[in-house]
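>>> This is a predicted model, with the sequence first.
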Amino acid sequence: MDISNEVVVKKYFLEPTALIPNSPQPLLHYPQLLKDKCNPAKIHQQFDENDWRTQWVFRYGPTQESHYHSRIHECMVVLSGKATIRFGVADTSDDLEESTYRGACEQGGVTIDAQAGDVFVIPAGVAHKTHNTSPGAAFALLTPGKGRGIEATNQKGALEKVNLSGFTMMGAYPKNCGTWDFSVGGEDVGDFEATWSVPKPEKDPLLGAAEQGIRGQWKNVALSKRQDKRAKL
């Protein structure tokens, strides 16, 4: 999959909130990096070659809880449809209608319109919430298993059989770095530093060792300023 000449990257630095650690590393958005190349089996092969593990393909419903992964980085590839993704803040109500459409969330963050072909590399600790999905469809896991890996003898074959409908995304995480949790905000208050210290993978999930990927976009950073910011919350 040759994408080396098609790289546009948008970077978003998200400060910690009262409930969300976020990260010293920027959220990376590669708009249309995989335009017309949204083949789950081929993307899976690219992940594998770069030491990232494909774990799921989900079809998203109209909205979901804002959440983050406290000890692992994540890559999300949009395979079909369109949606809005809000990054960087927690919901402040358990009512999804209120937290999505009536402002029941923390202040700040960034909202990005996502479409098929977009790629997001999300540092550990950065909150995200997918909503306003189109075409509308019910939430569903489209890959065999429970969303913690492709549970099939022939993983590539299983991914070739995935029927993309509605707004779907494919998720991968660095190999041998544990599993993802589903933290909604507040779980790591008092220990944000542990999330900020999650090691940087050696390779970008799709761009490998290229400087356009995390090798060049994520830098080794001191945590002192971020700790000072946290102390003021």
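Yep, that arrived. Numbers count the residues shown, from 1 in each chain.

>>> When you work out contacts or count neighbours from here on, use the C-alpha atoms and nothing else.
Fine.

>>> in stretch 204-217, what counts as buried?
Across stretch 204-217, burial judged by 16 or more other CA atoms under 10 Å covers 204-208, 212-215, 217.

>>> Same list, those, but as CSV with secondary structure please.
Shown next, in CSV, are the buried residues of stretch 204-217 (DSSP: H, G, I helix; E, B strand; the rest coil):
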residue, secondary structure
204, strand
205, coil
206, coil
207, coil
208, strand
212, coil
213, coil
214, helix
215, helix
217, helix
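
>>> Which residue ranges of the chain form strands?
10-12, 27-30, 52-60, 74-80, 82-87, 110-115, 119-122, 128-134, 140-141, 167-174 (DSSP state E).

>>> tell me what the shortest one is packed against?
Contacting strand 140-141 under the criterion 3 or more CA pairs under 8 Å, 6 or more residues apart in numbering; DSSP states H and E are the following elements: strand 52-60.

>>> circling back: reformat the strands of the chain as a markdown table; add mean neighbour count and distance to residue 194.
Formatted as a markdown table, those follow (neighbours: other CA atoms under 10 Å; distance: least, CA to CA, whole Å):
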| stretch | mean neighbour count | distance to residue 194 |
| --- | --- | --- |
| strand 10-12 | 13 | 21 |
| strand 27-30 | 21 | 18 |
| strand 52-60 | 25 | 21 |
| strand 74-80 | 24 | 16 |
| strand 82-87 | 21 | 20 |
| strand 110-115 | 17 | 23 |
| strand 119-122 | 24 | 16 |
| strand 128-134 | 21 | 19 |
| strand 140-141 | 13 | 30 |
| strand 167-174 | 26 | 17 |
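
>>> Check it against this one:
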Amino acid sequence: MHEHRKDGAEMLLLPEGRDVPNNSRLPVLVHRGAVPAGDAAAAETLFRGHGWRPAWRNGIHPWHHYHSNAHEALAIVSGQVRVLLGGEAGVAVELAAGDVVVLPAGTGHRNMGASEDLLVVGAYPKGAAPPDQLHGAPEERPRALHSIATTPDPAKDPVTGGPYARG
């Protein structure tokens, strides 16, 4: 399901996958042109101002993974990347410098190819547990489903500062 919120953010509600659980209650949000290209500090300031803790600067792993106990915001500071969201049967999304994608707990993501200058700022809601990193192994699933269900919804959208909800 692909919709747009009133603020222009793209929303993707991903179904439960065989390999990764995804999140049945919260959509993935894609904010196009949300941060100044080339300015990692500006992305970090934006996130911090809306209650998200910048945690790292790097890229996106080239294998499927997800965090069952934390939501994650990824600001593409430079370059471009094709990200597969939701596991093997998921949706490919093209992201470029300035875009921010917000991944609810449980959302699978994988770098399918990127420019050499890719730089990403990652952030998590303040107060969140240190994010785990799961890969879709069957033995992970029961604990992951419990973690996803009990991870509190983000208080705010990390880009707009408004409610995370679908509106």
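On my side now, so go ahead. Keep in mind it's a predicted model, so treat the numbers as computed, not measured.

>>> picking that back up, same list (the buried residues of stretch 204-217 of structure 1) but as JSON lines, adding distance to residue 49 of structure 1.
JSON lines is the format used below for the buried residues of stretch 204-217 of structure 1 (distance: CA to CA, whole Å):
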{"residue": "204", "distance to residue 49 of structure 1": "10"}
{"residue": "205", "distance to residue 49 of structure 1": "8"}
{"residue": "206", "distance to residue 49 of structure 1": "9"}
{"residue": "207", "distance to residue 49 of structure 1": "10"}
{"residue": "208", "distance to residue 49 of structure 1": "8"}
{"residue": "212", "distance to residue 49 of structure 1": "17"}
{"residue": "213", "distance to residue 49 of structure 1": "15"}
{"residue": "214", "distance to residue 49 of structure 1": "15"}
{"residue": "215", "distance to residue 49 of structure 1": "16"}
{"residue": "217", "distance to residue 49 of structure 1": "20"}
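
>>> Turn the strands of structure 1 into JSON lines, columns for distance to residue 231 of structure 1.
Formatted as JSON lines, the strands of structure 1 follow (distance: least, CA to CA, whole Å):
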{"stretch": "strand 10-12", "distance to residue 231 of structure 1": "22"}
{"stretch": "strand 27-30", "distance to residue 231 of structure 1": "23"}
{"stretch": "strand 52-60", "distance to residue 231 of structure 1": "34"}
{"stretch": "strand 74-80", "distance to residue 231 of structure 1": "27"}
{"stretch": "strand 82-87", "distance to residue 231 of structure 1": "22"}
{"stretch": "strand 110-115", "distance to residue 231 of structure 1": "22"}
{"stretch": "strand 119-122", "distance to residue 231 of structure 1": "24"}
{"stretch": "strand 128-134", "distance to residue 231 of structure 1": "23"}
{"stretch": "strand 140-141", "distance to residue 231 of structure 1": "39"}
{"stretch": "strand 167-174", "distance to residue 231 of structure 1": "30"}
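
>>> so which of these comes closest to residue 97 of structure 1?
Closest approach to residue 97 of structure 1 among the strands of structure 1 is made by strand 128-134 (10.5 Å; CA to CA).

>>> Mind listing residues that contact that closest one?
Strand 128-134 of structure 1 has contacts (CA atoms under 8 Å, 6 or more residues apart in numbering) with 60-68, 81-89, 100, 166-167.

>>> now with 7 Å?
Residues outside strand 128-134 of structure 1 that contact it (CA atoms under 7 Å, 6 or more residues apart in numbering) are 61-68, 81-88, 166-167.

>>> Quick check: the nearest residue to residue 157 of structure 1 once chain neighbours are set aside vs residue 230 of structure 1, distance?
Counting by CA to CA, 6 or more residues apart in numbering, residue 157 of structure 1 lies nearest to residue 41, which is 7.4 Å off, once chain neighbours are set aside. Using CA to CA, to the nearest Å, residue 41 of structure 1 is found at 41 Å from residue 230 of structure 1.
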